[in-house]
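1. Sequence first, then the predicted structure:
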Amino acid sequence: MKAKQVCAVLILLIGVAVAGRAQELTGRVVDEANRPMEYVNVVAYALPDSAFVAGAITDASGAFSLPTNGTATKRVLKVSFVGYETQVVEAQPGIVITLRPEAAALGEVTVTADRIRRSAGGYTANLLGSTVTQGRQTDEILAMLPGVTRREGVLQVLGQAVGTIYVDGIRLTDTKELAALPADRIRRVQVDYTPGSSEFASTRGAVIRITLRKELDGGYYGYAMAGADVMPKYGFSRDFAYAVYNGRFNRLSLYNVFSYTNHNLISDDENTYSFLRTGSEIRTEGQYRGWTHGLYDRLSLTYDLTPRNTLGTSLYFSTDHATPRNDVATLKPRIHSGWSDTALYRTLTETPYTYRTYQATLRFDRELDDQGSTFNIGADYLRQFTRNRMQTVRTLPALAPDTLSNRSEETTNMLEARTSLNKNFASGLAIHGGLAYRRITVDYDLTNERHLRTLPYAEGQMPAAYVEVQGLIGKRLQYGVGLRVQENRIAYRPDAAANLTVHDDWDAYSSFNLLWMINEARKISATLNYTEAVDDIPYSALTTYREYGDEHSYTTGNPDLVSPKSHTLTAALDLFDHLAFNAIYIYNERPIYYATRVDPALPSVTYTKPMNAKYERLFGLNAEARFDPLPWWKLRGMVMYTLFGSKSEDFDVHGQQKYYFSLSNTFRFTPHMGASLEGYYEPTYHFTDRIYRTVYEMSGSVYHTFLRDRLALRLNFKLFRHGRVIDTETPDLRFVEANRTRDQYFGLSLSYSFSGGRSVNVKQTEEIQSYEKIRDKR
C-alpha cells in the first residue's frame, strides 16, 4: 500500500510539472568536452530592438530555463562565463550551447555569481572567487555555510552530525582530508539536509558534496603548507605538512593530496566514583600523553574516453601510529571533607595503537543526451586495520605491583558496487534510479586481561534499489520524492567455533523534499524534507570483549543489539539571504544508548554497555542571522534549541531542553589581510541519565598574503575553552567525568601556491551577479 501511494503521488506530480513548464524556453550549456557548465549567464534579447527579455544562470547540469510569456517574437541568447568566449545564438527550444576557452591565459577577472542557490533538498553555495576562502582550509569554510557548525572538529548541520562528505564524487573515509585542501580550490558545495533515497538507508544526517575547480587543458595548480602549534601549559603540541597538486593534460585530469601530522595527544581528566549501595567513594586524576604520527595520500585520475564517456579512479592510503600513556592517581576522601593529597595508589596505562586504511574506487560515467542525462557504474573497496594494546601497571604502592593487559586486532573489509541512471527531460523533470550492493566483513583477534584469546566475526550485507523523481510545479515549487528498498543483514559469532547469529530485515524507506520560492527577487524561500533511515550497528558493539580505560572502568559490547530506525523531518525558512529559521524533528525506534553500571563481581569497577532503548524523540529549532556590519566585516550568529525525550530500562525522560549559541566573525581588512573570530556557549543541560555541564570556547585566526597572494602566513589560536563535565547517576552509582585540559594553543603556518599553463586567475570579490547587471552594460 505504501509503495502504491508513493507511485500515485509521483504520477500526479509528473503531470503537473510537465504542464507547468510548457511556456518556458529550456536549454543547456556545455564545454568542448561536452561537460555541463554551472553558473553560466544566459540572457535573452528580443529582436530587432535588442530589448531585454529574461535572464538565468545554469544549474549543476548546465541547464537553464527562460520564460517566453507566450509571444512569438524572435529572440537571441547571449551566453557568457569567465574564461570562455561569449556566444550569441538564436533562441531555440532544447538548444545546447558549447562554450570554448579563450585562446590565451586570462589575467585577473571577477566572478560575480550568486553565492547561494536554494533547492528542494537544501542549497548549493558557489565559492568560486569568494573572499572568505582566502587563507582558509576546506574544513573551516564549511563551518561558515548556512546551518553548518563545527564543534570539537566534528561538522554538524542543523545540530546533527554530517552523514557523508563527497569530494568530486568520492566518499571520504576520514574528514581529516578536508584540513589539507585549500578552500580557494572549491568551486561549489552542495548541502542536502537529508540523505535522500540514493544514499544507503544507514546514512544519518546531512550529505555534503564538494566540487573542486577544474584546470583548463594544459593548466596545473600546486599548493604546499607547513606549520606547528604550541600550547602554553604543555609546550610544543603539533607539526604538520600538506601538499596538493591538480592538473589537466589533454584528456587526463590528475588530483593528489598528501598530509603528514605529528600530534601530541594531551588530556587531563578528573573522575569521581560514588558507589551508592556501599557508601564508598574514590577519585582518579589522570594525565593522558602521547605522540601520534599520521600520514595519508589520495591520488585521483580522470580520463575522458570520448566527449561523453569518462573513466575515473581514486587510490587512498592512511596510517596512524601512537604510543599514549595515562598516568592515573587514585585518591580517597578525607574524613571530614575534600580529598587526600596523597595517592592511595597510582597506575600507569600504556595504550599503543596502529590504524591503517586502504581505499580504491573505480567509476565510469556516460552522458546519454544533450539534457545532461547520465549512466554511472562504480565500485568502492575499503580495508581498515586496527591494532590496540593496553597494559596497566600499578606503580604505587611499590610493594604490591599488579599488571593488567589486553590486546585487540580488527580487520574490516568493505566492497560496494552501484549503478545508476539519471534521466533529465526538457520540461525540467528528472528521474533517477539505481541499484547498489554493500558487503562488510569484520575479523577480530582479541586477548583479554586473563590472557584468553577469542576470534569473533561479523558480517553485513545491504542490497538495495531506489528511484527518485524531481521536478517543478509551476515556477515557484520544486519537489523531489524517492523510495528505497533495502535489506539489512547482520551476522555475528562470538568465537571461531560458535554459530552465526543472524538479524535480517527487508524494508522500504521513503524520502520527500519540497522548495517553495516565495519571492525569488527578495530571496524568500521555504523548504520541507522528510526521510526514513536505519542505523548501522557498530560491529565492535556486538563483541563482549572488555576494553579497560583504567582499572576502575571498562567498556563491553552487546550481541543482542538490533538496528535502530529513524524518521527525520526538517523545515527551513530563508529570508533575504540574511535570516534563516530551521526546525527538525527526529523519532528513533530502538535507539542505541550506553548504560553505565557497577560490575556485580567487582563492586569497585564500573562498565559501559550499549543497549537498545524503546524510543527517543528530538525536536530542534535553529535561528541564524548573517550581516555585514561594515564592508570588511561579516557577522554570523546562531541560536539552537532542542527538546528531547526517551524511554529505556534505565530511564524515562521527557522535556529535556538544550540551548546552544555561536557567533562567527570574518574580517577582510585589505585585499591581502584578514582574520576570523568564532565562539560558542552551551549551558548545562540534561540528556537521558546524564547532566552535561556548561562548556564554551573562543578561537580564531589571522592571515596575510604576499607575492600576489601566492605566499600566505597564518596565525591560528584558541584563546580559551571551558572543558566538559558529565554527571551520570544510576541507582548504584554516581559518576562524574571532568575534562580539566587547558587546551589553549597558538599555531603558525606558511603556505605557497603555484600554477601554470592555461588557467584563470580569479579575482576574489563579494559582488552578486545577476542578469540585470549584464542588461545595464548594453
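-> Looks like it arrived, so ask away. Numbers count the residues shown, from 1 in each chain.
2. Going by C-alpha atoms from here, please, whenever you check contacts or count neighbours.
-> OK.
3. which residues of the stretch 1-150 of the chain fall in strands?
-> 24-30, 41-46, 51-57, 63-67, 75-80, 87-90, 95-98, 108-110, 116-118, 122-126, 148-151 (DSSP state E, counting those that start in this stretch).
4. For those strands, give me JSON lines that also has mean neighbour count.
-> JSON lines is the format used below for the strands of the stretch 1-150 of the chain (neighbours: other C-alpha atoms under 10 Å):
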{"stretch": "strand 24-30", "mean neighbour count": "23"}
{"stretch": "strand 41-46", "mean neighbour count": "22"}
{"stretch": "strand 51-57", "mean neighbour count": "19"}
{"stretch": "strand 63-67", "mean neighbour count": "22"}
{"stretch": "strand 75-80", "mean neighbour count": "20"}
{"stretch": "strand 87-90", "mean neighbour count": "14"}
{"stretch": "strand 95-98", "mean neighbour count": "18"}
{"stretch": "strand 108-110", "mean neighbour count": "14"}
{"stretch": "strand 116-118", "mean neighbour count": "17"}
{"stretch": "strand 122-126", "mean neighbour count": "20"}
{"stretch": "strand 148-151", "mean neighbour count": "18"}
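5. Tell me which of these lies nearest to residue 299.
-> strand 122-126 (24.9 Å; C-alpha to C-alpha).
6. In TSV: the strands of the stretch 1-150 of the chain, plus distance to residue 776.
-> Formatted as TSV, those follow (distance: least, C-alpha to C-alpha, whole Å):
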stretch	distance to residue 776
strand 24-30	23
strand 41-46	12
strand 51-57	10
strand 63-67	19
strand 75-80	14
strand 87-90	17
strand 95-98	24
strand 108-110	17
strand 116-118	23
strand 122-126	23
strand 148-151	36
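7. okay, pairing it with this:
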Amino acid sequence: MKRLSTCILLLAMAICASGQTLTGKVTDEQQQPLSYANVVFLSLPDSAFVAGAVSGEDGSFSLSAEGGKGVLKVSCIGYTTLYKDCGPGEQLSLQLKADAQLLDEVVVKGDLPKTRLKGSSMITTVAGSVLEKAGTAENLLDRIPGVSAGGGAVSVFGRGAAEVYINGRKVRDSSELDQLASDNIKSVEVINNPGARYAASVKAVVRITTKRAPGEGFGFNNRAYAKYNKDWTVLDQFNFNYRSGGFDLSGMLAASDGHAWSERNVVQDTYLDKLWNQHMHMDEKEHSQNLYTMLSANYTFGNGHALGVRYNWKRQPRYDSWGTLDSEVLQNGEQDELLRSVYESTSRETSHTLNFYYAGQVGKWNIDFNADALWNGNDTDGFTDEQVTTPSGTETDRRQVNTFSRADNSLYAGKLVLSREWLGGELSLGGEYSHNTHGNDYVNPEGLLEDDHSEIREGNASGFVEYGRSFGSVYVQAGVRFEHVAADYYEGDKRVESQSKQYNDWFPSATVVVPAGNVQLALSYASDIVRPSYHMLRGNIVYNNRYTYESGNPLLRPQVAQNLILNAVYDWTQLTLGYVHTKDAIVTTSIPYSDTDPSIALLTNTNAPAYNHTFASLSLTPTIGIWSPQLTAAVVKQWYHTDTPWGRLNLDKPLVSLSWENSLKLPGGFLLNADASWSSLGHEENTEVKRQLWSVNAMLYKGFLNDRLTFQLQATDLFNSTRSRSLVYLGSLRTFYTDAEPNSRSVSLTIRYKFNAAKSKYKGTGAGSSQKNRM
C-alpha cells in the first residue's frame, strides 16, 4: 500500500490549474445523454481547429476554448450535426435531432441497431432498436455481433473471455446481467483491444451504457425466474433504489436453488509396453443454494464530483455433487478388471467484497480512483468408495478415500487513472497496486495422497500511459503498460525458492482508425498475458480412481500473446480479421504418476510450444420490415504441433461456425426470437473436435403496463442436439476421448415487475481485476 500511496501522491501533484474551457452536455430529443458525440471548437473567422473532445457516458464534455469567440461543431452518427456560436467559460446544453434516412421509399429511423467504430471499439446503439426487447442484458449481449453470452460468461470472438462494465463499474456477479433489462440499455461498446488502461490479462472489454434513470424517491425491480432441465432451478431477486438530489442508495437481495446434471463416456488410452484402455461412464448430479446481498451508497456534488462505497456478500451454504464412475479396464484388448466408484462432495463458500471510489475533475484533469478489498473461503469434503472386481465378478479390492480441502483468498488493491485534453488529443495515465494471498489446505486421512499446506503471496504493481488524437479523419491511439509481479510460494511456513517467481513485463498497444469511403477501418495491435489461476498452481493431488489422478503445476509460466486485429464496418455489415502468436500456451497434459506404475495417469497443466492462429468473422444485420435477422460466419485456423502416441502431429484443421438469429415483431406487442447455430469438426490447441454441433433456440417476450410488467418464455436447445465428441492428445503416452450427453435443453420463464426503477449512479470501476479473476 506504500507504493500505491506514493504513486497517488506523485500523480496528484501533476494536476494543474484550469484554463479557459467550454463545458456542457449533449442530449437527444428525449433528453437522454448522448455519449461518444464528437465536439470540436473552431476559431473565427477562419474555422481553424482549436480543440476537440468526445462526450462521456453522461453526455458531458469539456475542452479548451482559448482565443476568444468561435463555433462549436457537435456530431454523432445517426444525428444531424449541430453548429453553435460560443466562447470561453460558457456552460452549454446541446440537443441533437435524429437523422432519418429515406431508403427505397422506406423511412428507417431507430429500428436498425446502428454499429459504428470508435477507436478500437465497436459501438452498437440499442435504444430505439429491436434489441431493446431482447429480454435481459445477457440475452442482448448474445445478439451483439462478435459477442456470445450465456451462463453468466461473456466472450468476444477471437479474443476469449471479456470483462463487462455497466456505466463504468465492473460486473462482479453474473446475476447483474440478468437483473438489467435490455430496454434500459442505451448502447453496448465491444473493445477487442482494451489498451494500456486495462490489465494485460484483459483480452476484451464489453461496456454497457444505460439510459438516464427516471425519478426521485423510492423504486424497486423484482425478478422471479424458473427453469426446468430434468429438475427445477428457481431464483428470486429484489433490487431497490432510493434517490434524493445527489444522494443515491441502492441494494439487492437474492436467493437461488438450482439443480444440474451431466453424463458422459470417456475412453483413456495409455500406450506402454501394453495398450491399456480405460472405458468410463460418468453420471453426476449437482444441487446448489446461494444467497446474495448488495448495498451501495453514492453521492454526487459540485461540478461532476462523485464518491461512493459498495459492499457485496455472497454465501453458498451448500453445493453438493454426487454420482457414479463405472470403468472397464483392458490390456491389449482383453478385459482385465472392472471398477465402480460412488462419490460425493460437499462445499461451502462465503465471499465479501468492498469497493470505494471517487470520480471527478480538478482543473483540466479527470480523476478516477478505486480501492477494493476481497475476502473469501471455501471448504470441500469429498468421499469416494471404489470397488474392484474381476471380469467374473469376484471382488479383489475395495478402497475408500476421504479428503478435505480449504481455500482462502484475500485481496487489497488500489487504482488511479488521470486523463485530460493535451495537444489536441486525450492523455491518460495511472497506476494500480494489489496484494493478495491464496492459502490451500488439503488432507487425506488414509495417507493415499500427500497432504498439502501451501500459500501464495503475490504483489502486483503496474503503471500505464496512453494517448489518442485525431489527425483530420484519421484517429491514432497508442499506449504502454508495465507490470511487476512478485509471487512467493510457501509450503507450510517455508518459502520454496524454485516455485517463487518475479515477472517484469511491458505490454504495448496501438490503434489506427481510417475511413475508406463509407467503410470504417480500425487496425489494432496488442500484447496480452494469461497468468495461471491459483487452482492451476496448486500442489495437491485429487483422486479420481486408481488409474487417474489430477493435480496442479506450481511451475507453470504465464501465457503471452501478440495480437493484430482489423475491424471494418459498412452500414449493416461488419468484418473482423485477426492474427495471434501465442507463447507458453497453458494446456492439459498427462504424465506418469510414478516410475514404478506408469499406467496411473496424472492429469495436469503444462506450457505448450509457441504457435500461431488466425480468425475471421463476417456479420450481416439488416432490418426488413418486422424481421431483423443477423447472419454470422466465422472461422478459426491454427498451426499447432503436439506430441502424440503416434509421433508429433500438426493440428491445423480449421473450425467453422455459422449462426442465424431472427427477431420478429408480432401483433399485440409480442417479440419472437428464433435462432440456429452450427459448428464444424476441427482443431483447437491439443483438442480435436470429432462431431459437428448444432442447436435451435426460441424466446417469446411480452410487456404490459408500459413494460413495468414483463414475461419472457425461453426454450434452449429444442432438439437436444449439442452432443459433443472430442479427442485430447495428452502427450506421447495418452489420449482422452470424451462423448458428452447434452444437458442444455431447458425451458424457462422470467417475470419482472418494476416500479420507478432507477439505476444506481454508482461509478466505481474496481481495482485488482486480474487478480480477482484468478481466484
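-> Perfect, I can see it now. Everything numeric here is computed off the predicted structure, so don't read it as measured data.
8. Residue 421 of structure 1 and residue 198 of structure 1: what is the separation?
-> 11 Å (C-alpha to C-alpha, to the nearest Å).
9. Likewise for residue 180 of structure 1?
-> 28 Å.
10. ok, now residue 78 of structure 1?
-> Residue 78 of structure 1 is 36 Å from residue 198 of structure 1, by C-alpha to C-alpha.
11. And what about the residue lying farthest from the centre of structure 1, helix, strand or coil?
-> In structure 1, the greatest distance from the average C-alpha position (C-alpha atoms, centre = their mean) is reached by residue 399, at 51.7 Å. Put simply, residue 399 of structure 1 is coil when judged by DSSP: H, G, I helix; E, B strand; the rest coil.
12. which residues sit in contact with the nearest residue to residue 132 of structure 2 once chain neighbours are set aside?
-> Distance criterion C-alpha to C-alpha, 6 or more residues apart in numbering; nearest residue to residue 132 of structure 2, sequence neighbours excluded, is residue 183 at 4.3 Å. Listed by C-alpha atoms under 8 Å, 6 or more residues apart in numbering, the contact partners of residue 183 of structure 2 are 127, 131-135.
13. Next: residue 219 of structure 2.
-> 240-242, 754-758.
14. Where does it fall, secondary structure wise?
-> Residue 219 of structure 2 is part of strand 217-228 when elements are defined by DSSP states H and E.
15. what's the angle from the helix or strand following that strand to strand 217-228?
-> Going down the chain from strand 217-228 of structure 2, the next helix or strand is strand 232-244, by DSSP H and E. Strand 232-244 of structure 2 runs at 170 degrees relative to strand 217-228, counting by axes from the mean of the first three to the mean of the last three C-alpha atoms, to 10 degrees.
16. Average offset of strand 232-244 of structure 2 relative to structure 1?
-> Its aligned residues in structure 1 lie a mean 2.3 Å from strand 232-244 of structure 2 after superposition (mean C-alpha distance after the TM-score superposition for structure 1).
17. For that strand, which outside residues touch it?
-> With C-alpha under 8 Å, 6+ apart as the criterion, strand 232-244 of structure 2 contacts 179, 215-227, 248-259, 757-760.
18. And that strand, what's buried?
-> The neighbour-count check on strand 232-244 of structure 2 (16 or more other C-alpha atoms under 10 Å) flags 233-243 as buried.
19. And those, which is closest to residue 94 of structure 2?
-> For the buried residues of strand 232-244 of structure 2, the nearest to residue 94 of structure 2 is residue 243 (25.7 Å; C-alpha to C-alpha).
20. what residue of structure 1 takes the place of the closest one?
-> Taking TM-score structural alignment for the superposition, residue 243 of structure 2 sits opposite residue 248 in structure 1.
21. repeat for residue 226 of structure 2
-> Checking TM-score structural alignment: residue 226 of structure 2 goes with residue 228.
22. Now do the helices in the stretch 101-250 of structure 2.
-> Here the stretch 101-250 of structure 2 has its helices, by DSSP state H, counting those that start in this stretch, at 137-141, 175-179.
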